[in-house]
Structure formats: C-alpha cells, structure tokens
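Asker: I would like to see how this sequence folds:
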Amino acid sequence: PMRDFNTSDLHPPQNPQAPVNQSSFVENPITLPPAKPAFIWYRTRGTPEFSILRGGGRTACAGPVFHYNSKLKSETKLPKHFDNCLFIYEWTRNWVFTARLDKNEELVDLEPFMPDHSFIRPIDMEFGPDGALYLIEYGTTWGKNENAKLVRIDYIRGNRPPVAKISADQTAGKAPLTIKLSSEGSMDPDDGDSLTYEWRKLPGDGSILSKEANPTLTLQDFGNVQISLTILDRNGAMDVKTIPISVGNGPPTVKIISPQDGDFFEFGKPIEWLVEVSDEEDASINPKRIKVAHQVVSAQSNNQPSNLLIETHPGLSSMKASDCFNCHSVEQQLVGPSFSAISLKYEGVKKARNEAAQRIVNGSSGVWGQIPMMPHPQHSIKVAREMVDWIFALGQEEDTVQRGNSGTLIVHKPSDAKKANRSLLLLEASYVDSGALPVAPLSGSQLIQLRTRDLPGIVADSHQGLKLSEKEVGHIGHGSYLCYQGINLTDIRQIIAYVASAGTGGEIQLRLGSMDGQLIGKVEVTPNGSWSEYFDQPINISPTSGRHDLYVCFDKPGVRSGMMNLASLSFR
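Answerer: This next block holds a predicted model:
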C-alpha cells in the first residue's frame, strides 16, 4: 500500500505500469515510467534463479560497464572477453561478478571475476584510461581498517607468473633455532606448469639453502634475518616472498589468570584482573611493561578486532625488518638511546613526530651525543612516521590501557542502550620483552571476551528452528533451540527469560552440552496475549559449576511455530 507521510493514511497500491509521484514536493502529480522487474536479485539464503551468487548478507553494488577498445595501446587493458560486461560486486560476500549484456542490454550470463582471489569488501571500482580496473577494498570491519586499499587489476597476456606463499611453524626462539618452513598455498595460475622452489637467508651470500617445497632449516647465528622463498615456473616467471625470523630471543608467554574467557561482567562494577608473564631471556619481568587494554564492542560476528594493543603496530614490523635494534633497545642504552627514553623526551613536543621521521630517513648527529645516526633512505617518510608512532607510544597511556601484574578497571555503560545490551568486553594483556642483543624485542599477548549478564538472542553462538532479529527471537516451535557456548554457570542460581506470547506458549528447558543434555531448569510460559509486551519469566536452575554450552530448548509437541518471542536472557 501507499502511505501518505503527511497524514500516515494508507492508500491502495498504485498501478506499476504508471505509478504517480504524488509528493507534496512536486507542483503537480507526475506519472513515472513503468516499473521494471529487478535486473538481478538474490536472497540471504540463496536464490534458485541466481544460485551462482550463493548466500550471505546483501550489500549489492554495481560498477562500470567495460567496453573493449581495440585501438587503445595498453599492455594491461582487459581482453575482449569482457566487452559489454557490467561489473557487479558485493561488499558483504566479498565477490566480483561480470554480468554479460546483449545489444539490448539484457542479461545473458553471470560469470565470477577472479574467483581464485579473495577480495576484502569491494566498495567501488572504475576503469582507468589504460583499460585496467581500479578497485577500492574497504577492509575487514565496519570502521577504520589497516587493510583498506586501492588496487589496480591488470590483465597479463601470455604466461602468468606464479604466486608464492610462505609460512613457518615459529618465527622466533633461542639459538640454534630449527624452523619448519612451508610453501603451502603457492600456485601457478597456468595449468601444467611445474614449480621450482629456492630458499635463501637474507642477508647472506645468496646461496640456496633448500630446493624442497617444505624444508626444515636450522639457524645458528644470533640476529634478525629474513628467509626468502623464490618460486619459478618452467618459463622462468617468478615470485618472491620473505618472512622475518629472530634467532636468539623467544617470545614471552602472557596469560590472563582472571577473569577468564567468557566470564560475565557488569557495567559500573569493578573488574579485578591478574596477569602472569614469563620470558626465558628476561631475568625479571618489569610490571611496567605489562599492558592491559579493554574495549567494548558489539557482540556480532566479524565485528571484533583481533588485537587492541600497540605491540602489533606496523611501525614495529618495519623496525624489525630494518637495522633499528642494532643500536637501540626498548629500555637499555646501546649505541643510541633507548626507545623508552626517546618517547619520554618528546612527549607533548609539537612537530617531534615529523622531525624524528626525517632524521630516520636522512640521518642526524648531535641530538643524543656525538655518534651520528646513519641515514635510511630505503624507508619512505610514511614508514618512518609509523616507526616513530610506535616509539612514542611506549610512554603514552590511554584511558583504556593499564599497566602492571594486577589491577581493577570499571567499564561505564554506553549511552546507547541498544549497544549496551549487545556488548562484549574485550580484555587483552600484552608484554614486550627486552630482546636478546642484537635480536629485536618480541611481544606476547592474550585476548579474552567478557559478556554482559543480559544476553539477547541474536548473540547466541548457534540456533535451530527459529528466526533471529535485532529485536527478538521469533518463529519459535517445538524442537527449536538457542546455544550459548562456554557459559560460566558457577554461582548462577536463576536465569530470567524476557518473553512475550500471543501464541500457544510452551516450555523453556535449560540443558547442558546438547539439546538432549542434562536438564538444569525449566519453566512453562503462559501466553499473555501480546507479541510486543514482554515480561520476566524466572527459571530457577540447579547448582552448576564450571563452563558449559547452554542450550535453551523450546518444547510444545505439535507446534511448528508461534510458541513465543524471546528478547533476552538474564543470568543472576
């Protein structure tokens, strides 16, 4: 039906062949062109008409149409195969497809574009004057992303180079260090090509250490090195990847003793935390170098950062790949001052960041003594600034960061009530060791998640036979269930279900481990005649200790749907 937004009155649907714009913002009603069916459509659970697009979220984007220009002199332009193809892309599902059109601009075919490549939330694309495709990848999460990037996609004619992948079972440890290297994931896009593997140590004499695909190497000498993998196809095309290895210093072990992963927390109430750190090379653990950070995030999948602390800063990675730790350490003065002293000296000094970055690139003398710092022209100003950011952050404190082996933090409730009811508290402890000269310092960390005592249905880890929405759990029938994994039920005596029912009502059963597991509590929900007026339904539970997967099961034989709606569970 049509709605009058001035009066909120509903009017009969319009004729789709001649819809009329009756808005108050136009002088006279305007008859619009006939409505057309969707060009391409798809549902979250898959669409038979377009099954190739699979299932998932829906954030469809349409890009440019490619028109092949035979007169364009370009080695990178896309081939004629894509002539008159519309490029479509999906921000949520991370794919790009080409929609082939006929001369009447009708859809002929859908074809995945670069199906072997993993796009990271494509959000915009255009063809350049060179005929290459330029694409913006938004990055992993909704917000600021380190992996957001602008990429250019070139078409390479003839033999395509191989793609190298490199990994190691460990990247740091005491000398001698034995590492298992892997080239798993390396591939040649041209079928039939055989690959040759060459492993080298950098810096070094260039000699090949192994020609195996997955060798085991033992590194004897202390220091920071790079292990490189060169793969070549039979036509001589190659790709090279490296991985940094630190020999002589093992990473510290960080463990959050309390609270534990999955525990409950309450806004405004103290959370006492205790951290243990061990490190083979550090004679003693400096509590001031232990950082504990916290962050409140939305309890939705794919919306949590993998780390919170500065030790994962890209500036540190660049420093490890350079020679910074030959002359500096975190705490101790070597050839040059410690990074902690540098951070303290320039705290609050305007323009210090840019000036320090310039000194890294161009070199300097007389700032900390008579020994000059050599220039590093191989680094861009951007990389140098990232290095400086990491150094300066060593002495900075944020409201979300505390230091020491133990402490207490209080997290205040977000002003947005909806966000507060769907929150997780991320707690991460991290420690940077002192290094083992000339090896760079290493960090270790542990990240845990704490839950609020009020858990909405939408944050359940799994479910069956019902429908989840931001507001409620609906379409509940006999045999439906929600599962919350790893719930600490120690000291929990009652779980309150917030429910409404204009349907049949039914029994809520609380079970451990599975929908047929141990029954620890149940209650019969009597309909209140409304789907929107919720009420508290207490469920007393048997004394239960430890962590369990809690199954919230719904029982009403013969009822397929419409037992009740569930908004949340409260653990007391």
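Asker: Going by C-alpha atoms from here, please, whenever you check contacts or count neighbours.
Answerer: Will do.
Asker: all helices of the stretch 251-400 of the chain, in order?
Answerer: 314-321, 324-327, 339-345, 352-362, 381-393 (DSSP state H, counting those that start in this stretch).
Asker: tell me what the following helix or strand past the last one is packed against?
Answerer: For helix 381-393, the succeeding helix or strand toward the C-terminus, using DSSP states H and E, is strand 401-403. Counting by 3 or more C-alpha pairs under 8 Å, 6 or more residues apart in numbering; DSSP states H and E, the packing neighbours recorded for strand 401-403 are strand 290-298.
Asker: hang on, the earlier thing: dump the helices of the stretch 251-400 of the chain into a markdown table; add mean neighbour count and distance to L86 as well.
Answerer: Formatted as a markdown table, these follow (neighbours: other C-alpha atoms under 10 Å; distance: least, C-alpha to C-alpha, whole Å):
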| stretch | mean neighbour count | distance to L86 |
| --- | --- | --- |
| helix 314-321 | 18 | 37 |
| helix 324-327 | 18 | 49 |
| helix 339-345 | 18 | 52 |
| helix 352-362 | 18 | 45 |
| helix 381-393 | 20 | 37 |
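Asker: now those as TSV including distance to L101?
Answerer: As requested, the helices of the stretch 251-400 of the chain are arranged in TSV below (distance: least, C-alpha to C-alpha, whole Å):
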stretch	distance to L101
helix 314-321	44
helix 324-327	56
helix 339-345	60
helix 352-362	52
helix 381-393	44
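Asker: G63 is nearest to which of those helices?
Answerer: Nearest to G63 among the helices of the stretch 251-400 of the chain is helix 381-393; the distance by C-alpha to C-alpha comes to 31.4 Å.
Asker: and the closest one, what other elements does it pack with?
Answerer: helix 314-321, helix 339-345, helix 352-362.
Asker: can you pull the buried residues of the helix or strand hosting L425?
Answerer: L425 is located in strand 423-432, with elements delineated by DSSP H and E. Residues 423-432 are the ones in strand 423-432 that count as buried (16 or more other C-alpha atoms under 10 Å).
Asker: Give me the contacts around stretch 502-511.
Answerer: Outside stretch 502-511, the residues that touch it by C-alpha atoms under 8 Å, 6 or more residues apart in numbering are 517-531, 550-556, 559, 562-564.
Asker: What is the end-to-end distance of that stretch?
Answerer: The straight-line separation of the ends of stretch 502-511 (C-alpha to C-alpha, to the nearest Å) is 26 Å.
Asker: what's the answer for stretch 464-482, then?
Answerer: Note: stretch 464-482 ends 7 Å apart using C-alpha to C-alpha.
Asker: Can you give me the buried ones in it?
Answerer: 465-466, 468, 472-482.
Asker: So which of those are in strands?
Answerer: 468, 473-474, 481-482 (DSSP state E).
Asker: hang on, the earlier thing: specify the angle between the strand holding L425 and strand 290-298 in degrees.
Answerer: 160 degrees (axes from the mean of the first three to the mean of the last three C-alpha atoms, to 10 degrees).
Asker: who does strand 423-432 touch, helix- and strand-wise?
Answerer: strand 253-258, strand 290-298, strand 443-452.
Asker: this one as well, want them side by side:
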Amino acid sequence: MNKSFTLFSLLIASTVALAQVPEENRFQKVVLTENLNEPLELTILPDERVLFVERHGAVKLYVPATKKTSVIATIPVSTKYSDDSEAEDGLLGASIDPNFAKNHWVYLYYSPAGATPENILARFELKGNTLDLNSKKVILRIPVQRDNCCHTGGSIDWDAHGNLYLSTGDNTSPRASEGYAPIDERPGKGPFDAQKSSSNTADLRGKVIRIHPEADGKYTIPEGNLFPKNADGTYDPKTRPEIYTMGHRNPYRIAVDKKTGFLYWGDVGPDAGKDSTGLGPAAEDEFGQARKAGNFGWPYFVGDNKAYWDYDFETKKSGEKFNPDKPVNNSPNNTGLNELPPAQKAFIWYTAAETKRFPSLGSGGRSAMAGPVYYVDDFKNAKRPFPAYYDKKVFLYEWMRDWIMAVTVSPKGDYVKMERFLPNLKLEHPIDMAFGPNGDLYILEYGQGWFMGNPESKLVRIEYNGGNRKPAVAASVDKKAGAVPFKAQFSSAGTVDFDKDTLQYQWKIVPVGSAAASGAPVILTEPNPAYVFKKKGTYKVSLTVTDSKGLKDTQTMTVQAGNEPPQVSLELTGGNRSFFFPEKPIHYKVNVTDQEDGSLEKSSIPASKVRITAAYQDAEDKPKADMGGHQEAPVTFTAGKTLIEKSDCKACHFQDKKSIGPAFKDVAAKYKSDSKAVDLLSDKIIKGGAGVWGETAMSAHPSIGLPEAGQMVKYILSLADEKAAPVLLQPAGEVFAKIPTGGDPNKGVFKFLAAYTDKGANGMPAQTTEQMLVLKSPTLMFGNADDASKNLMRFKMGENNLLIVTQANTYAYFKGIDLTDITGLDLIVAAPKEQLNAQGGIVEIHDGAADGALLGKTEWIAPNDDPNAFTSKTPPKPFKVPLSGQSGLHDLYFVFKNDNAKGALYVPFSVTFVSK
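Answerer: From the prediction side, this is the model:
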C-alpha cells in the first residue's frame, strides 16, 4: 500500500473519530451536597437515591425528591493507630445487593471500634431512609495490624453472577523501604513487610476477594478463584479460597465490567523517586485489569513487572532480582505458599514524571482509581444516557491529578487508546464514581486536605444533554456605579447559543431596598442597550436570553446610583517608564478626585486616606480589587506561589495547617535559618523524601525543574516572616527599587498600587478605585519577545523560553520600550559550536520595523566551544551596544544577521537595558 495514502487515510480516520467526540458543553455538573467529612464510596439505589459513607462512620443518603442529604446511621469505627496517630482505617466501602429492590441489603466494609485489630464486611437492611443497625450480619472478618500505617483498600463491587468483589490493602508501612519494596524481614518488623500480606496466599490483605454472599449471611466460593479445590473438595490450608487476585499494594477503587466479567482497579503505588541499582525501579501507579484470577506482583514487581531486588534490611545488601515467572516468598512472616503464581503485568502504569507509553496521563502526584465501564444497552430507557461514543469505554480517574480518562479496549480487552473525559471539568480529588439509573455519572469529591472535612468536598452529578441547550449568558456594564443621573451602557457580548438558535434578549432593571418604592421595573429588549439612572438607589439588573425553542438562562448584576466612584491617577514624574533599576530612585505622583469628597490636591481628601504602596515581586500576579479598603502586604515570591497553586502540592499541604504533610509555615519555621535550605528542599521536591515529618513519604516530582523548585521553596521560606502591613507612601516622592534577599535583579517587576475608598454619598455605600503601575526588570528574555519571525526555533529550557536563530535576516521585537535615560544594551548571545554548529553573526537593533532606523549593533558574535553556553549555566560576557539621544517609547526590532551563514547563527538569551 502506498505510504502517503496510508498516512492520509489515518489522518482522515482520526479526524472522523475526533468529530464524534461529544461536545463538552453538552455536559453539566450539578452539585448535590457539599462540605462533607472525608467521603469515600457511594452506591446508587434503583430509585436514584445515593447512599455514601464517610470515613469517620457516617452513612449518608441523598434523596433527589427533596434534594436533601441526611445521616441515616453512624457506624462505630477505629480511625487511629495504636500510637493515636491518624490512620487510613474507618468506614471504607459501601455497596447495595444486586437484588436490592427486593431485599434492601446494604454492604459496608469498615474497621470496627474496639481492641480487636480487624476489618469486617457486614450486611445491613435499609428500611425506607433508615439503615437498621440491628439487622447487622458479619459476613467476613479480616485480621489486620493497627500499629503502623498504611493501605486499606476497601472498595466493593459485583459481577453479573451476584459475586461480591472486595479490595484490601497490604496493611504495610512503606517508611523503612524508602519507597522501594517493603520486604523488611527483621524480627518485629512485620508491619514493614508486605510479604506477610500481599504475597501471602494464606492472608486476605493486599488482595481482591471474590465471594458469593448467601441469604443466611454466609458466603460460598465461586468457581475460578485463584486457588482451586483439591480433588477431595478441600482447599490447601496454605491458601485462602476467597482470593481472586493477589499482589496488590493499595487497590483503593475497583470496578467490574458486568458484560465481560473483567475486573479493573487502581493500585496506589510506592514513593521512590528514581531507579536504584540494588533496590529497584522508580515508583509507579497501576491501573489493573484481570480477565481471570491472578497474581499481580507486589511487593516484588511494579508496573509492567519491573523487578525489585531481594534486599536484606539487616545486612543492607542486595541479593538477586525477583523473577516474575517464578516469584518465591521466603519471608519468615509468610504463612502461605512459598512458590507463587507468575506475576501479571499492569494494564496501564505511570510514574510521577510524564510517561512515554501513556503521555496523556501527564505528571505529578499519583493515586490511581478505577471507575465503571459504560454500556449504552444498560440505559435504553434512561432520561439522560451518555452518548454512544462512550459505549464499552472504561472510566479511569486520578485522585491527585483530578482527571477522568475514557479508555478504549479491544473486544479481547487489550488497551487501544485513552482520552481525557471533559478536559475542562474541575474536580477536587475524585474518590468514587458510578452511573445511576437515569444515565448520569455520580462523583464523590474528597476535597484537597487529607484526614479532614474539606469545604470543597461534594457529591456531584454529571448530566448529558443530547437535545437543545439553553443559551450561555454573559452580561456586563461599563459603569456599575455613579452619581445621578448617569448613563450605563449594557452589553451581552460573550453570550452564545451552542445550537445556533435565534435569541431574544430581555434586560430587567429592578430597584431594590429603599429604592424599590421609587418605580416599577424597566424592561429593555435590545442586546446592548443604554440606560440613564436618574434616581439614587441600588438596582438589580438581569439579562435573560431565550432561544427559539423556549430555553432560557439569566445573569444578574448590581448597579448603584447616587455615589460617583473616585478618580485615581498614578504616574511617574521622571526617568524611565518601562523598567526599574535596582537601588535607583523612581519618582512618582498620585492624585485623587472625588465628586463628593473633593480632591487630594486641594487637601479635601487627606493624604492618609490614600493607600499607596510599591514593592518588588519576582513575577507579576493578577491583582485583586481592594473593595474592603484594606491592602494586604504584597507577595514577594509570586512565581513560587503560582507554581505551587498549579501543582499537586495542595493535595498534601496547606499554608497554615497540617494535612498529610506539614503546613508550609511549619516548614518555613524549621528551615528559616538554614543557608542550604533552598538547595535541600528543592532537591526533595524533585526527588521526594520521607522521615522528617512523619510516616507518609513525599512524592517525587521529576517533571519540576530545579529553577522552578527553587522558586517554590523561596515562597515557602518567605512564610516564616509574619506579613507586616504594607508601608504606605506619600502622594508624591521617590522610592528605591530594593531587591529583597533571594530576589533576582534580572527578573520580576516593581509594582505601584494606589487606591482610594470614598466616604459614600446620598445614602449610598462607599466606592473604591485602584490604579496600578508596573515597571519591568531591565533584563528581557528573547524567548518572551512580543513577536518574532515564524521560522525561528522556539523551545522551553527550565524556566526560560528560548529562541534559536536558524536563519539569517529574522528578528524578535519588543513593543513600547521606553528608552529615556538608557545609555546602552547588554546582549547575552551564545554561539555554541558543539551543540548547534552555530555560524555566529551580529545583532542589529532597529526602530519601529525590521528595516527601520538602525539604533546600534553588536560586534561580531563568534562561535565558541563552551559546553555550558547553550544552557546558560555560565552565560558569556555581554555584547555591549551603546545608545545615545533616545527617549520615549519605541518598538525595538532585534534583527539577526549573517549573510554567509548556512544553518543556525546563535542563541540570543537576553537583553539588559543599561541606565545612566
């Protein structure tokens, strides 16, 4: 077959497939209840009631008819280890019987309160909206240890034959093994040896159990479990017949495909940040699939059967690598068989870094969870079935990374592909999900903090609308307050109807409060009308948009008439208006006028009422309007704060309170005086670590670069100092651009803020106006230029965006640069021979266009053999370009020249503007 035709066919096929993906805006997330206390597992009743459990023992029921959630029972549970530290134990799993409509049975898996260390599977009867605790029948008891953490499992599901599946964790502490295989065989170290549980054929921990519950509260063993009966009908005493799969670490959420019988689970993996000769591979989480009973390897193997070494914790020496074809359990803590079934590979596996085999999974913390398989045929009479596109797809999800994947498998069950389900869906650590009878997907969101009630935790329902959709309304106004009379211009810009229906607009202006008696509502029917407010008061303004089929949506805002907002001006009175220069003065002036209060210039507004601040920040943040008349101290290390907010750090840390990890303020206090703290903690962020703050290991983050980790650490360490109120400046004067300790004079911004809150007028509340002025660092990165020639090579290295000049007579330019008081430019340009075969050249600086007036140029940039030049670890000396006689704003074009070059010229890193 013609190769180009094959590629063309694949392109067409992928385009067709892409077109079939349901539009994301056809899905709606509905919050049913929130502010929960560690919700763990849910089960959907036939009438669409939702029963779910919280770890501390609450059994809750959401009733859609009333839209209310209530506690229907409280189970006494153990949630502490013997040393009184917080455990993962508690009320862990919940499910209803397949024949619930007739028998009303509910199954719970939990850690009973009391001195006996065990977890139990028990059955209860749900009577109406009440769980009858007196109906309890204990079906299965699993002995555990409660001296050390961790790993409970606890998920329950069923197959089409009425068999119950229950996941259990390895009940093993990972601390002594530093994130590798927990196989500590020393006397008294049983809690640190998963060979006592996961790889023990006579133990029910670290397993997925499969049993058939009977009406009398007992159970039978289905055919096809891992260890069959002997010829005489008995079982080997060194095996447990309940075991379906073994070799699991913490299979926290499982799901059974009711059509194929395949079992899926997410196994939360270990914590090692890198491969180690003599110990084993870097940590991986697993999504598992079992088409039949089997051994899935833990603690001898991880992922696709990557093997650990047989490490001796007594001698600190490594033996041989474990053999996945013939794993052997010789631990003194093993009570089962020595020779184990061959280890099976994971279905999908991934590290903290981006995984080449499954790049869609991204990077970050890891907590794999398995959800349901969707079948269209199961929802033929449902109100809102998901589209056929998702037929037979497996829904897998990630507690830490907050995504859901729809995975396509072949008829045999082989992995085909995965895609993000609703990429813009915001989740707060999904911990369980299930489809309800109406076709909706229910999701429990645990929330950000471990071992605590989180206000953002919730039960939600994802609904699909396959028909007409209501318009998405956007309403705005150019002026939300003013002295009467004032004209307001309303706008519906941004309003969309995804079905392209004809729309009708209705603006409704309603006086509220004391103004309500002053007149009837005003109705306007234009998309973007203007209106003059003639009477003082507060008005509720709503825009309702109706489509041609009658569906509508509304957005509301408030407008206040009677008090004109103040006018605030902030300007520089001399010097350069683009850049700050460390330790050099910046002259400024602020003026305020207010229609009712007067002006700052005439002293009717006291200078003390105008809040003016100036401060360095290592990166520009998004300012928040100061509506309360109070300005917080600026955050110096904004870049680090932003990186933390975008990372998975908040899954384990809060700023000022302990979660599973220490509070950032406690970390700052501990390392405040340590001169090596930035290097030490940056290394820990990237590689992971354990033992400083408790049992739980910190995950590795190999995808975070060293510069970014350093920024994060600098922000954390800055929390050791209590934030004093910002120093308020006078309305006019000068300030010096001081760079704080740890700040980089070649980066960041110097930000002025000026704000005034008026006194209010005519009985109307006060109004605040704020102005901001930002001066940039005098060093600009060419990779961040406002624009550049399209045929330049661009890429990211560490925290920098870089350009490689691959062709002569190309350019990069910066808009609106003030050259007042600028005496020259320092350009950092590298022309590495070894890495780039660079030809060298010159850089010309032109005004206004690539062929505009020539302002200056560098000397010849010769190629060099510096191995670090390309990485800028040791940047070369700058090429100096003098400037004179320039002032005001200019668009500066940096044109890259070498008429004889055949290939790359050089790498322009940065330009620094030098002030007199």
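Asker: Could you count how many residues lie near the nearest residue in space to P521 of structure 2 that is not next to it in sequence?
Answerer: Sequence neighbours aside, V510 is the residue nearest to P521 of structure 2 in space, at 4.6 Å (criterion: C-alpha to C-alpha, 6 or more residues apart in numbering). Counted with other C-alpha atoms under 10 Å, residues neighbouring V510 of structure 2 total 19.
Asker: related to what we said a few turns ago, which among the ones in strands among the buried residues of stretch 464-482 of structure 1 gets closest to G457 of structure 1?
Answerer: V473 (5.8 Å).
Asker: quick one: the helices in the stretch 751-900 of structure 2?
Answerer: Using DSSP H, counting those that start in this stretch, helices in the stretch 751-900 of structure 2 cover 833-836.
Asker: quick one on the thing from earlier: tabulate the helices and strands packed on strand 423-432 of structure 1 (TSV), appending mean neighbour count and distance to L135 of structure 1.
Answerer: Formatted as TSV, these follow (neighbours: other C-alpha under 10 Å; distance: least, C-alpha to C-alpha, whole Å):
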stretch	mean neighbour count	distance to L135 of structure 1
strand 253-258	18	40
strand 290-298	21	29
strand 443-452	20	33
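Asker: how about CSV for the ones you listed, with distance to V383 of structure 1 added?
Answerer: Supplementary listing: these in CSV, determined by distance: least, C-alpha to C-alpha, whole Å:
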stretch, distance to V383 of structure 1
strand 253-258, 29
strand 290-298, 25
strand 443-452, 20
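Asker: Ok, which of these comes nearest F87 of structure 1?
Answerer: Using C-alpha to C-alpha, the nearest of those to F87 of structure 1 is strand 290-298, at 32.8 Å.
Asker: returning to what we had before: can you check which of the helices and strands packed on strand 423-432 of structure 1 gets nearest to V277 of structure 1?
Answerer: Of these, nearest to V277 of structure 1 by C-alpha to C-alpha is strand 253-258, at 4.6 Å.
Asker: Distance to E126 of structure 1 added to the helices and strands packed on helix 381-393 of structure 1, as JSON lines?
Answerer: Listed next are those as JSON lines, based on distance: least, C-alpha to C-alpha, whole Å:
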{"stretch": "helix 314-321", "distance to E126 of structure 1": "29"}
{"stretch": "helix 339-345", "distance to E126 of structure 1": "43"}
{"stretch": "helix 352-362", "distance to E126 of structure 1": "34"}
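Asker: Nearest to I179 of structure 1, out of those helices?
Answerer: Using C-alpha to C-alpha, the nearest of these to I179 of structure 1 is helix 314-321, at 18.6 Å.
Asker: which strands and helices sit next to that closest one?
Answerer: Checking 3+ C-alpha pairs under 8 Å, 6+ apart, helix 314-321 of structure 1 ends up next to strand 223-232, helix 381-393.
Asker: Any chance you could list what contacts stretch 616-631 of structure 2?
Answerer: 611, 634-639, 725-726, 737-740, 743-744, 747-751, 755-757, 767-768, 770.
Asker: The stretch 101-250 of structure 1: strands as residue ranges?
Answerer: 107-112, 122-127, 133-137, 149-153, 167-168, 172-173, 177-182, 196-202, 216-219, 223-232, 238-247 (DSSP state E, counting those that start in this stretch).
Asker: what do you get for the stretch 651-800 of structure 2?
Answerer: 732-736, 749-757, 768-776, 779-781, 787-788, 793-797, 800-804.
Asker: Out of these, the one nearest K534 of structure 2 is which?
Answerer: Nearest of the strands of the stretch 651-800 of structure 2 (C-alpha to C-alpha): strand 768-776, 21.8 Å.
Asker: so the closest one corresponds to what in structure 1?
Answerer: Using TM-score structural alignment, strand 768-776 of structure 2 lines up with residues 443-451 of structure 1.
Asker: gap between G294 of structure 2 and L263 of structure 2?
Answerer: Distance from G294 of structure 2 to L263 of structure 2, by C-alpha to C-alpha: 11 Å.
Asker: thinking again about what came up before, wait, which of the buried residues of stretch 464-482 of structure 1 is closest to V254 of structure 1?
Answerer: Nearest member of those to V254 of structure 1, counting by C-alpha to C-alpha, is L482, at 33.5 Å.
Asker: Which residue is the nearest non-sequential neighbour of the counterpart of the closest one in structure 2?
Answerer: In structure 2, L482 of structure 1 lines up with A812, judged by TM-score structural alignment. Closest residue to A812 of structure 2 apart from its sequence neighbours, by C-alpha to C-alpha, 6+ apart: A788 at 4.0 Å.
Asker: Pull up the gap between the aligned residue in structure 1 for that neighbour and E470 of structure 1, please.
Answerer: Alignment note (TM-score structural alignment): A788 of structure 2 maps to H463 of structure 1. Distance of H463 of structure 1 to E470 of structure 1, computed by C-alpha to C-alpha: 15 Å.
Asker: With L316 of structure 1 instead?
Answerer: For L316 of structure 1, the distance to E470 of structure 1 - C-alpha to C-alpha - is 40 Å.
Asker: For the residue lying closest to M125 of structure 1 once chain neighbours are set aside, the count of nearby residues, please.
Answerer: Among residues not flanking M125 of structure 1 along the chain, L135 sits closest, at 4.3 Å (C-alpha to C-alpha, 6+ apart). Residues contacting L135 of structure 1 under the criterion other C-alpha under 10 Å number 19.
Asker: correct me, but L135 of structure 1 touches G128?
Answerer: No. Between L135 of structure 1 and G128 there is no contact under C-alpha atoms under 8 Å: 10.3 Å.
Asker: picking up where we left off before, what about G294 and L263 of structure 2, which has more around it?
Answerer: More crowded of G294 of structure 2 and L263, by other C-alpha under 10 Å: L263, with 24 against 20.
Asker: give the contact list for the counterpart of R200 of structure 1 in structure 2.
Answerer: The alignment partner of R200 of structure 1 in structure 2, by TM-score structural alignment, is I509. By C-alpha under 8 Å, 6+ apart, I509 of structure 2 lies in contact with 521-523, 539-542.
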